[in-house]
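Student: Structure for the following, please:
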Amino acid sequence: MLPVAVKLVALDIDGTIVRPGEDVPSPRLTAAVGALQSAGVVVVLASGRMFPGTAAVARHLGLHAPVICQQGCSVHTLDGGIIHEFPIDHAAALRVVGYARVLDRAYEWFNPVRYIVSREGPATAEYGRVSGITVECMDYPERSGLPATGVGIISTRVEAPEIHRALVRQFGETLHLLDFPEVTVAVAPDANKGHALSLICADFGIERADVVAIGDSVNDAAMLAWARRGIALAHSDAYAMDAADEVLAENDGEPVAEFLEDLLRLV
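Tutor: Model prediction:
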């Protein structure tokens, strides 16, 4: 059952409102988001993208609210101002990249507006494209002088689960470790979409009970768990599925747009 009182809807971007192979939400979804906003519902984007790529989708949708970027490492106004930022402990970040070097794997070092990798590849190029930034490459990104909000070890679908398990054994809850299929990302323990969403809601004076969140991946799990109603998609990973209250059925149409249209009828 959908909540009756909805004051804020949080939306993941890639795989949720932007489908594979597309760059912006569909016209139907764009219209549904616009109608919700016109009805007084705050719509927040919460993405793994860096700020430029997240803001581009927010502007396409005509949104006004702050955006959550980089798995929840930062919250920005649409003019680029940083409202909240959660840097990773520098010593811990160095230990993670040290492990990447032991494994002879590429790694990433990033903050809200810069993305530096030790080796370029198709995955890093695609992340730079959707994030709207130029990927920087250097042998030792940690020597760039950039204070990092996060780091990641880039591997394969076969290797990534064991890398994630090894980092969990080493760091426990002192880092927030994200188990993506081909990269294991380490960020500060309070850097997640759920915490960032709670801060935005506090700024707007919106209660958790009035929040709906929709996402499909491990970096959405904290947001889906925090919201009054967490919605996953049929293709979601196990982390999102476990955190969600409801899963939208896959169909030949647009399940997220349909859900938002139904939600509008209850506003």
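
Student: make it CA atoms for all contacts and neighbour counts henceforth
Tutor: Noted.

Student: hmm, who's touching the helix or strand containing Ala202?
Tutor: Using DSSP states H and E, Ala202 sits in helix 193-204. The contact list for helix 193-204 (C-alpha atoms under 8 Å, 6 or more residues apart in numbering) reads 8, 10, 46, 66, 68, 71-75, 84, 207-208, 219-227.

Student: what's the answer for stretch 153-165, then?
Tutor: Contacts for stretch 153-165 (C-alpha under 8 Å, 6+ apart): 96-97, 100, 105-108, 177-185.

Student: returning to what we had before: go through the helix holding Ala202 and flag the buried ones.
Tutor: For helix 193-204, the neighbour count (16 or more other C-alpha atoms under 10 Å) marks 193-201 as buried.

Student: Trp226 against Arg208, yeah?
Tutor: Yes: Trp226 lies in contact with Arg208 (C-alpha atoms under 8 Å); the separation is 7.4 Å.

Student: Comparing the two, which shows the higher neighbour count?
Tutor: Trp226 (21 against 18; other C-alpha atoms under 10 Å).

Student: to compare against the first, here's another:
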Amino acid sequence: MTTPAPLPRLVATDLDGTLLRPDGTVSERTRAALRAVEDAGVEVLFVTARPPRWLDGLADCVGGHGRVVCLGGAAVWDLATGTAEEVHGFEDDTLRTIVGDLRDAVQDVALALERHDGPTFDPWFPRGEPGLPDAVHAVPVERTLDPAAVRTGRPAPVGKLLAVRPGPGRSTRPGDVQRGDAGDADQEEFFATVRSVVGQRAHLAFSGAAGLAELLAPEVTKDSALARWCARLGIDAEDVWAFGDMPNDLAMLRWAGRGHAVADAHPDLLAGADVVVGSAEDDGVAATLEAALRSV
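Tutor: Alright, predicted model coming up:
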């Protein structure tokens, strides 16, 4: 019989498709498991592609520290104060060039800029997110990167550039994870074009939404953000467990001492993880933490 592993010092988990159920909620079982490991001295850190505005409903799940690594590693957000503790993103000049090159390469591409203090969408960007003011869709995104158009102050750095492929079957809403689309020929062609256009100026992250390319500055990744957080706490990688489901989680799982993929994860995660656990619908993260607590 294999002896269960002891508890880690930190648990880092993705949200959509990993910890959250298909309806975007956190089950009572998962809430209880997170509280229990924190009571046992383990820090729990959410590491997600979500922007800050999609995190408010999770404030009661982040423990005493109250922070979330969000925007794919571009920011560390303090839920209690509604402020960013860390911000990493694109240089404006680089981003202006990337946007122009994408316009030239993909006819009718829809773009969005995600800053920690709010988004800007092309007027024709798919409108699947409720509650956003019309003003965020007012002008093409490059207008907000034009220094002459900035009347007062300097805008917050852009943490993420979103590009939506033209045509049907697009999804940009929180929690709309469609794993089968990773192998879709049209999507792969779109992703290949985007990669070719941006080159080394950005890297493409895939978190599961159909037809959506998520571009981050070269140094912005989930694993680098997690490594900075752990260094701040004096925690080594070998004392970290990470959980994920999509290719943008893979480097984080490889960096951690023990990387877990949920059962219905992308094939790249299933191949690269140390352990495969139950799906989000089956509370796989919670079951893993419960088993670890029983072994203490």
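
Student: Where does the helix holding Ala202 of the first structure end up in the second structure?
Tutor: Per TM-score structural alignment, the counterpart of helix 193-204 of the first structure in the second structure is residues 222-233.

Student: The first structure: which residue goes with Arg201 of the second structure?
Tutor: In the first structure, Arg201 of the second structure lands on Thr174 (TM-score structural alignment).

Student: quick one: buried residues of the lengthiest helix in the first structure?
Tutor: Taking DSSP state H as the assignment, the helix of the first structure that covers the most residues is helix 90-103. For helix 90-103 of the first structure, burial by neighbour count (16+ other C-alpha under 10 Å) applies to 92-93, 96-97, 99-100.

Student: any chance you could map the helices in the stretch 1-150 of the first structure?
Tutor: Counting by DSSP state H, counting those that start in this stretch, the stretch 1-150 of the first structure has helices at residues 27-38, 51-61, 90-103, 122-131.

Student: For Glu254 of the first structure, which of the ones you listed is the nearest?
Tutor: In this view, the helices of the stretch 1-150 of the first structure are compared for proximity to Glu254 of the first structure by C-alpha to C-alpha, and helix 27-38 is the closest at 7.9 Å.

Student: on that earlier part again, make a markdown table out of the buried residues of helix 193-204 of the first structure and add distance to Gly253 of the first structure.
Tutor: Below are those laid out as a markdown table (distance: C-alpha to C-alpha, whole Å):
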| residue | distance to Gly253 of the first structure |
| --- | --- |
| Lys193 | 27 |
| Gly194 | 28 |
| His195 | 32 |
| Ala196 | 31 |
| Leu197 | 28 |
| Ser198 | 31 |
| Leu199 | 34 |
| Ile200 | 31 |
| Cys201 | 31 |
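
Student: one step back: among the helices of the stretch 1-150 of the first structure, which is the most enclosed?
Tutor: helix 51-61 (a mean of 20; mean count of other C-alpha atoms under 10 Å).

Student: With Pro189 of the first structure as the reference, measure out to the match of Arg201 of the second structure.
Tutor: Per C-alpha to C-alpha, to the nearest Å, Thr174 of the first structure is found 6 Å from Pro189 of the first structure.

Student: Equivalent analysis for Gln170 of the first structure, please.
Tutor: 14 Å.

Student: In terms of neighbours, single out the busier of those two.
Tutor: Taking other C-alpha under 10 Å, Gln170 of the first structure and Pro189 do not tie; Pro189 has more neighbours (18 against 13).

Student: Quick check: which element contains the more buried one?
Tutor: Going by DSSP H and E, Pro189 of the first structure is not in any helix or strand.
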